[in-house]
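Novice: how does the following fold in three dimensions:
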Amino acid sequence: MNTQLFQNINKTVSLSKEEFEQFYSYTQTIKLKRKEFLLSEGDTCKHSYFVSKGCLRYFYSIEGNEHTGQFFFENNWYTDLESFLTGKPSRQNIEALEPTQIITISKDSLEKLYMLNPKFERFGRLMAERAFIGIKQRTEMLTNQSAEERYINLIRERPKVIERIPQHYIASYIGIQPQSLSRIRKKLGNY
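Specialist: The predicted structure follows:
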């Protein structure tokens, strides 16, 4: 049994060990090297991913420039929800920023599990709701906060990003150029 995944799921829905084993039997584990892509723009996202070790970044490539959407560390779930639900090609690129281990479960497997046990369906619904809230919060952050406020909030709310992510990706994530981030960091000093 994968204790890390079991504990993560049980924060959302309470599963017995037997129910978890049933869920886990539908999963696969994959390893990615640093800079290896999990999904590329144009691929269809057919899996949901649980990061058991490492870090993923999703980004969009627009006119040759990368725009980071989010970072996912240990104990985080990720899927390109739009592609996953509609079957349309993804516009996202997902790469490992560190050596990363992921537990995957396919959409087809999730659908089977939803039919077998309402707890699995509840888990899927709650995860989709969390994804929606995360997207809404990110949109509001980019719309309503200055670059300095976005950086300060990132320091407060997501210290792993500051500790583990290169500065040029952080700049992209908060929607500014790396030079602007350098100026903000210099202005804030040891904040």
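Novice: going by C-alpha atoms from here, please, whenever you check contacts or count neighbours.
Specialist: Fine.
Novice: His168 - that's part of a helix, no?
Specialist: Yes: per DSSP: H, G, I helix; E, B strand; the rest coil, His168 lies within a helix segment.
Novice: quick check: it touching Pro178?
Specialist: Yes: contact criterion Cα atoms under 8 Å: His168 and Pro178 qualify, at 5.3 Å.
Novice: how about stretch 137-155: buried residues?
Specialist: Arg138, Met141, Ala147, Glu148, Arg150, Tyr151, Ile152, Leu154 (16 or more other Cα atoms under 10 Å).
Novice: from Phe120, how far out is the fifth one?
Specialist: To tie it back to what came earlier, the one meant is Arg150. Separation of Arg150 from Phe120 (Cα to Cα, to the nearest Å): 35 Å.
Novice: swap in the fourth one?
Specialist: Summarising the geometry, the distance separating Glu148 from Phe120, computed by Cα to Cα, is 41 Å.
Novice: please give the structure of this sequence too, so both can be compared:
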Amino acid sequence: ERYFTIRRTDLWNIDQHISLSRYHHHFFSAEAIHHRDDRLIAHWTTYEARLFGLPLITETAENIFNRRNIYKITLVAASPEIDNLCTEVNNHLPCGYYAVVTGENYIDIQRSDVNKGCIIEQLIHHLNISSDQVVAIGDQQNDVSMFAAAGISIAMGNAPDAVKRQAGYVTATNEEEGIVHALEWLRCLTHPVTMRQRLTAAKDNESN
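Specialist: As a prediction, this is how the structure comes out:
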């Protein structure tokens, strides 16, 4: 299970529990996005295929459910519905799986032992570093586990309030180049001399 794939029997089980056909959804493997041929393709699905540079393959539900390489199921919906839909899905998923909001129009269903925090912990162990040397920046519910694993956690300004409350710091929004602001702050944080130089330059400008 190199990519933390969902077992074939569990794909069928998830479908039985939440009746996947009621929702617009697609499936991720490492090589492609898979879409059922008995459902219309939502524009959010087409967008994700372009975003990740993955081919969009249409095939029967049976073929998809019998695959060995599906690692997540993504439900798509209009943004006003997304939080309630996520709660509804979580209430009906079989044991060992969870749903989390990953974007304005997206919910991912994955194994309970698969999240960004687990991956960061594995990297920390592999690189033999401490969590204090790790910075996590995110803007969605699926980033919260990453915040818990990192020494410094930064939420984007456009993140939901619930996500911001889980972060140690909040930067500007995506449109306001929040990543750039966060990286600049981190650079100054790790290089006090740079910070002093910037402060000195600012004072000199004020004097002039």
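Novice: what's the TM-score for these two chains?
Specialist: Overlay of the two chains. TM-score (TM-score structural alignment, normalised by the length of structure 1): 0.26; 95 aligned residues with a Cα RMSD of 6.0 Å.
Novice: ok so, going back, among the buried residues of stretch 137-155 of structure 1, which one sits closest to Lys186 of structure 1?
Specialist: Closest approach between these and Lys186 of structure 1, by Cα to Cα: Glu148, at 11.2 Å.
Novice: so which of the buried residues of stretch 137-155 of structure 1 comes closest to Phe59 of structure 1?
Specialist: Arg138 (13.7 Å).
Novice: helix or strand for the closest one, which one?
Specialist: According to DSSP states H and E, Arg138 of structure 1 maps onto helix 118-144.
Novice: any buried residues in that helix, and which?
Specialist: Buried-residue list, helix 118-144 of structure 1, by 16+ other Cα under 10 Å: Lys119, Phe120, Glu121, Phe123, Gly124, Met127, Ala131, Arg138, Met141.
Novice: any chance of those residues in JSON lines, with distance to Glu95 of structure 1 too?
Specialist: Below are the buried residues of helix 118-144 of structure 1 laid out as JSON lines (distance: Cα to Cα, whole Å):
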{"residue": "Lys119", "distance to Glu95 of structure 1": "31"}
{"residue": "Phe120", "distance to Glu95 of structure 1": "28"}
{"residue": "Glu121", "distance to Glu95 of structure 1": "28"}
{"residue": "Phe123", "distance to Glu95 of structure 1": "26"}
{"residue": "Gly124", "distance to Glu95 of structure 1": "24"}
{"residue": "Met127", "distance to Glu95 of structure 1": "21"}
{"residue": "Ala131", "distance to Glu95 of structure 1": "19"}
{"residue": "Arg138", "distance to Glu95 of structure 1": "20"}
{"residue": "Met141", "distance to Glu95 of structure 1": "23"}
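Novice: residues near the nearest residue in space to Gly138 of structure 2 that is not next to it in sequence, how many?
Specialist: Excluding its sequence neighbours, the residue lying closest to Gly138 of structure 2 (Cα to Cα, 6 or more residues apart in numbering) is Ala155, at 5.2 Å. A count of neighbours around Ala155 of structure 2, defined by other Cα atoms under 10 Å, yields 30.
Novice: returning to what we had before: with distance to Ser106 of structure 1 added, can I get the buried residues of stretch 137-155 of structure 1 in CSV?
Specialist: Compiled in CSV, the buried residues of stretch 137-155 of structure 1 are given as follows (distance: Cα to Cα, whole Å):
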residue, distance to Ser106 of structure 1
Arg138, 26
Met141, 31
Ala147, 37
Glu148, 39
Arg150, 34
Tyr151, 35
Ile152, 37
Leu154, 32
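Novice: surely Leu56 of structure 1 touches Asn93?
Specialist: No: contact between Leu56 of structure 1 and Asn93 fails when scored by Cα under 8 Å: they sit 10.1 Å apart.
Novice: of the two, which one has the most company?
Specialist: Neighbour count, other Cα under 10 Å: between Leu56 of structure 1 and Asn93, Leu56 has more, with 29 against 21.
Novice: now that one: closest residue in space that isn't a chain neighbour?
Specialist: For Leu56 of structure 1, ignoring the flanking residues on the chain, the nearest one in space by Cα to Cα, 6+ apart is Ala96 at 4.5 Å.
Novice: buried set for the host helix or strand of Glu19 of structure 1?
Specialist: Per DSSP H and E, Glu19 of structure 1 falls inside helix 17-24. Residues of helix 17-24 of structure 1 classed as buried: Phe20, Phe23, Tyr24 (neighbour count, 16+ other Cα under 10 Å).
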